[in-house]
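*Asks:* give me a 3D structure for the following:
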Amino acid sequence: MPRIRLQSTIAFIAVCCAALATSASSREHPVCQAHPSRSGYAAAPNQHPACPKYRANAEPFGDARPLPAERTFVSPAVDNAIQAITAKMKDQSLAAVFANTLPNTLDTTVSLFQQYPTLSSYIITGDINAMWLRDSTYQVLPYLRYMQQDANLRNLIHGAINRQVQYVLSDVYGSSFNRDALSGTGVFDGDSTWRSSFLGTSYNAMLNKIVYERKYSVDSLSAVMKLSYGFYNATRSLDAFDSNWVAAMALIIDTLQIQTQDTAQEDKNGGPQYTFQRLTVEPKDSLIHGRGYPCSYTGMIKGFFRASDDAQIYCFSIPANAMAVVELRHTAEILTALGQSALATQALTLAASVDQAIYAHGVVQHRTAGQIFAYEVDGFGNYIFMDDAPAPSLLSLPYVGYVNASDPLYLRTRAAVLSNANPWYFSGAATDGVGGAHYGTGWIWQLSIAVRAFTSTSDTEILKCLKDLVDSTVGTGFMHEAFYLDDYGYYSRPWVAWGNSFFGDLILYLSDTRPYLIYT
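*Replies:* Model prediction:
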């Protein structure tokens, strides 16, 4: 072997070994390490056989927000709303959790709010110092209703839209991004071990320091469209939708259209546009051969990672495609208002095709549950029925706006999701709920309980969900990400802003739709 080739081979092996080591260690970050005391609560590691976990120090409910001077953003409109709503609530524990969770994104995660020369907002997830397209959308959604009362808050959300647009234009397949790279400094934020194990196309993306994680998922791009439409719907203003925004929407629509190709079509056209493969001890963190299992054409949009950031089994996710249908139609409304009729038509045509394909290929006859929505299909006739905790999920289909909560097909699907027909449904001494592959068996996500409440038509079920959510904070005053089915006190991620915003938004939703459940 020529010396240069030998040296290259040795160097490659060294990189792979280092990547494997850092990939393995990254699984210990951040969920398997102690988290410092923050804003009046603490969590420490324990010896429970399941990891990740924290052991709660049960404390009385109360104000656990940072001091006003330590908050990363202050909105008088949000603070006034919290005061007005909690004053009317009959359950003081519920009121305390709401008062802590609703403002948590503003209090702790606004890493950058730049007003000049352009509005730009960088919003981290919480204990991971990066901005996810998906998370950042859900983190600020509850604040849309207060923008008209708070110009600074409106600018913050406008800035988040601008930054999402910049990220999409930099890498449409990226799922989370770094802060300072857009300014040209090329500085990584936070821990870099999750990026160190990229291979192939994804390894090349690592060299682009804007990208923190490149787990392409349909719902991430839909989340960008969702926040834009939420802003438009709340303001009826087009001032957030400039030429960059139009370019980003065009890129999203083109990318989703490209991802309707099946595996054979991709090969005929020169191969897949997106691949992802990494050295890892967790199969859910990579794709076989970098592209996942083969799929046949359906008219739906291929995706490769779920909202939990876990790899899909089959490439067509029914919940993610359902969300895409809704948000493509919403985006077409904005594009029409901007005079972008051709692009609006393209979005509507794709939405109609995907909608038809969901019912043609995504409705299956389950052995015990009857006719229901599948979770993922491959176009060859194979499907998997399960549900994952974060939205979009099968449980969340009414929440994302795809079906009515009383739809018979949805109700059968819902009943199956909340039963042993779903391998990720768990029932224990603490409560019952949906988890997923992200943490493994026995772990229930608070997000799934909130989704259950959002989509329920039963007052009794909603009240049970509220009790579960409050009890599972074990006195900390905040949502976590998951807890063990037999003990609320074993939980993961004590600082995850998406869960906090989602709970806050649930209370706002109930105050609009079922005020008698929470008010005196």
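*Asks:* when you work out contacts or count neighbours from here on, use the C-alpha atoms and nothing else.
*Replies:* Fine.
*Asks:* return the residues in contact with residue 315.
*Replies:* 292-295, 302-304, 376-378 (C-alpha atoms under 8 Å, 6 or more residues apart in numbering).
*Asks:* next one: it from residue 297, what distance?
*Replies:* Residue 315 sits 11 Å away from residue 297, going by C-alpha to C-alpha, to the nearest Å.
*Asks:* list the buried ones in stretch 336-345?
*Replies:* Across stretch 336-345, burial judged by 16 or more other C-alpha atoms under 10 Å covers 343-345.
*Asks:* what about the longest helix in the chain?
*Replies:* helix 3-26 (DSSP state H).
*Asks:* quick one: name whatever helix or strand follows that one.
*Replies:* Per DSSP states H and E, the first helix or strand lying C-terminal to helix 3-26 is strand 35-38.
*Asks:* which helices and strands does that following strand pack with?
*Replies:* strand 41-44 (3 or more C-alpha pairs under 8 Å, 6 or more residues apart in numbering; DSSP states H and E).
*Asks:* now do whatever helix or strand comes next after the strand it packs on: which elements does it pack against?
*Replies:* Sequence order places strand 54-56 as the next helix or strand after strand 41-44, per DSSP H and E. Contacts defined by 3+ C-alpha pairs under 8 Å, 6+ apart place strand 54-56 against strand 41-44, strand 487-492.
*Asks:* out of those strands, which is closest to residue 475?
*Replies:* Smallest distance to residue 475 across these (C-alpha to C-alpha): 8.4 Å, for strand 41-44.
*Asks:* on the three-state scheme, the residue nearest to residue 138 when sequence neighbours are not counted is what?
*Replies:* Distances taken as C-alpha to C-alpha, 6 or more residues apart in numbering put residue 498 closest to residue 138, at 6.1 Å, once the chain neighbours are dropped. Recorded secondary structure, residue 498: helix (DSSP: H, G, I helix; E, B strand; the rest coil).
*Asks:* sequence B follows; please return its structure for comparison with A:
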Amino acid sequence: MKHLHLLFIALLPTMGHSSSKSTSAPPPSCPDYSEYSRVKHEPFSSGKFALSYARPPPECRTFTSPALESLLDSMQSEISDPDLYRLFLNSYPNTLDTAIRWQGNSSTNPEEELTFIITGDIDAMWLRDSSNQLQSYLPLLNQLSEDPKTDPISSLFRGAINLQARYLLTSNPYCNSFQPPSESGIPPAKNGAAVNDQVFPPYDPSAVFECKYELDSLAAFLSLSVNYYEATHDISFFTQSKTWLAAVKVTLNVAEEMKQPTYSPDGKVLETKYRFTRETRRGTETLFNDGNGNPVARNTGLIRSAFRPSDDATVYQFLIPANMMFSRYLGGVVPIVNEIEKGFGEELMKRASELRVAIERFGKVPVMAENGTTTEMIYAYEVDGFGSANAMDDANLPSLLSAPLFGFLGTEDETYMTTRQRILSSEGNGYFMKGPVLSSVGGPHVGPGWAWPMASIVRIMTSEDDEEIRVTLKELLGSTDGLGLMHEAVNSFDGIKWTRQWFSWANGLFGQMIMDLRYRKPHILKESFQ
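*Replies:* A predicted model of the protein is given here:
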């Protein structure tokens, strides 16, 4: 198995998109899904886990698609275990069922589609989350029987790309999470944690929900664009857009600014382009050194990230998974850019290649092998360029574990294989949670003892070992506390303790994993996990 990017798209049944509807909000009579998803609903699955039916009533779903419903029906014959099918049935459509908060058009350009996607119970749109949430539906894009311009699922992608471009151009491109567009009529959400934030560059809270600079958020905008183009080959959307290329240039400009070191060649402290402080009791919610973060060295070629994909502060600001993702998708947009502005694509490819070289040079660190007599090289999670490194991984994507999923490297890469072995070990990763309920990577966002199903899903998607996949799948089935949805985190020793029952990104990723297994390991889906 080499690069895993988009492998799961293939071999799906041909499905039409004859009709679809989208609503800006469910009817007032519909239950609040944040409460609905906490309660078990009949009919329960017929397996030993008796999983709840967790989809909202049809009239309460935020987006409906005949293509999706056809896919869900067809997969019932592909998945033999009743609990596994129920978990797929609940999880895969979760973003469409619950998180398409608003869909419409720009007030200044009726041809410009907009899609506002929430990740759960907050009316705010994260660049990273929304990109990943839609990625789950790439199989539907790949099986288009209509022109992408008239396909409703395609419209969701284009609307999200347009809205993300607007955020980057008109709000603050260093920010990660944004308020509803004015056209939606949805009032701005309040972020109590951010009331006393001190952020530079400053931002408008009526447009921005939170302003944590995360390199992977910029990469997420690029990835959504690349994923849409590679699935549909709809180049006209990009060539006719008045904002997309400008947003790419803003993204690149921020990345270049964040290559700045802490000190000049003569030792003077340079003024950082981004600062963030928050009044908090949690160390992961603010940056060291009065909002500047820990120092980084000169001449590395790496890009700083003040925060991780978990929204936790970095310890060392050169976050290697985020640099990997940015390099991959900076190169990925080149075929699109080449159709719009000659010459600029070459510049992007050059910078993507230079970043890859920097990762290989500074992102690898030596560790002692298990036999104690040799030294192995692994990818560090974070480095500072001075020689300090954080040898760990976090559950949130992009992670080191997930590098093959976004196509930066293959699962057969020697350094990746060594890194993976350590990541999935409590001896090699301080945030690997081992326990009888779920053994998985976690992170400081929830803390020690809490395993993240998201990381278990990625483990399956980056494995060719049937037994590893079976064991991890069975753990996931038993981790939902009967609710039939993927949680944010689960206590590795007590399955009735979990956080965040409504996490549509993790749900979509689970469905994405099942689609991947249908392509790579269909025999596993035919097995019983009872």
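*Asks:* picking up where we left off before, next step: the buried residues of stretch 336-345 of the first structure restricted to strands.
*Replies:* Judged by DSSP state E, the subset of these located in strands is empty.
*Asks:* tell me the one of those nearest residue 287 of the first structure?
*Replies:* Out of these, the member with the shortest distance to residue 287 of the first structure (by C-alpha to C-alpha) is residue 343, at 32.1 Å.
*Asks:* list the contacts for residue 222 of the first structure?
*Replies:* Going by C-alpha under 8 Å, 6+ apart, residue 222 of the first structure touches 323-324, 327-328.
*Asks:* for those residues, please prepare JSON lines with the additional fields neighbour count.
*Replies:* What follows is the contacts of residue 222 of the first structure, written out as JSON lines (neighbours: other C-alpha atoms under 10 Å):
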{"residue": "323", "neighbour count": "27"}
{"residue": "324", "neighbour count": "32"}
{"residue": "327", "neighbour count": "28"}
{"residue": "328", "neighbour count": "25"}
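*Asks:* before we move on, back to that, would you list the buried residues of stretch 336-345 of the first structure in TSV and tack on distance to residue 37 of the first structure?
*Replies:* Putting these into TSV (distance: C-alpha to C-alpha, whole Å) gives the following:
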residue	distance to residue 37 of the first structure
343	49
344	49
345	52
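*Asks:* nearest to residue 137 of the first structure among those?
*Replies:* Closest to residue 137 of the first structure, out of all of these and judged by C-alpha to C-alpha, is residue 344, at 22.1 Å.
*Asks:* I'd say that closest one and residue 330 touch.
*Replies:* No: using C-alpha atoms under 8 Å, residue 344 of the first structure is not in contact with residue 330, being 9.6 Å away.
*Asks:* hmm, back to that, okay, the helices and strands packed on strand 54-56 of the first structure, which one's buried deepest?
*Replies:* strand 487-492 (a mean of 23; mean count of other C-alpha atoms under 10 Å).
*Asks:* quick one: the residues in the second structure that that one pairs up with.
*Replies:* Mapping strand 487-492 of the first structure onto the second structure (TM-score structural alignment) gives residues 494-499.
*Asks:* how big's the offset between the matching stretch and the first structure?
*Replies:* Here the mean offset of stretch 494-499 of the second structure against the first structure after fitting is 0.8 Å, by mean C-alpha distance after the TM-score superposition for the first structure.
*Asks:* can you find the partner of residue 464 of the first structure in the second structure?
*Replies:* Checking TM-score structural alignment: residue 464 of the first structure goes with residue 471.
*Asks:* and the gap between its match and residue 144 of the second structure?
*Replies:* In terms of C-alpha to C-alpha, residue 471 of the second structure sits 35 Å off from residue 144 of the second structure.
*Asks:* kindly report the same for residue 106 of the second structure.
*Replies:* Residue 106 of the second structure is 25 Å from residue 144 of the second structure, by C-alpha to C-alpha.
*Asks:* ditto for residue 296 of the second structure
*Replies:* Separation of residue 296 of the second structure from residue 144 of the second structure (C-alpha to C-alpha): 47 Å.
*Asks:* and those two? Which one has more around it.
*Replies:* Of the pair residue 296 of the second structure and residue 144, residue 296 is the one with more neighbours under other C-alpha atoms under 10 Å, namely 23 against 19.
*Asks:* so that one lies in a strand, does it not?
*Replies:* No: looking at residue 296 of the second structure with three-state DSSP, it is coil, so not inside a strand.
*Asks:* was I right to think it contacts residue 387?
*Replies:* No: between residue 296 of the second structure and residue 387 no contact is recorded; they are 10.0 Å apart, counting by C-alpha under 8 Å.
*Asks:* want to throw the helices and strands packed on strand 54-56 of the first structure into JSON lines with distance to residue 191 of the first structure?
*Replies:* Listed next are these as JSON lines, based on distance: least, C-alpha to C-alpha, whole Å:
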{"stretch": "strand 41-44", "distance to residue 191 of the first structure": "20"}
{"stretch": "strand 487-492", "distance to residue 191 of the first structure": "18"}
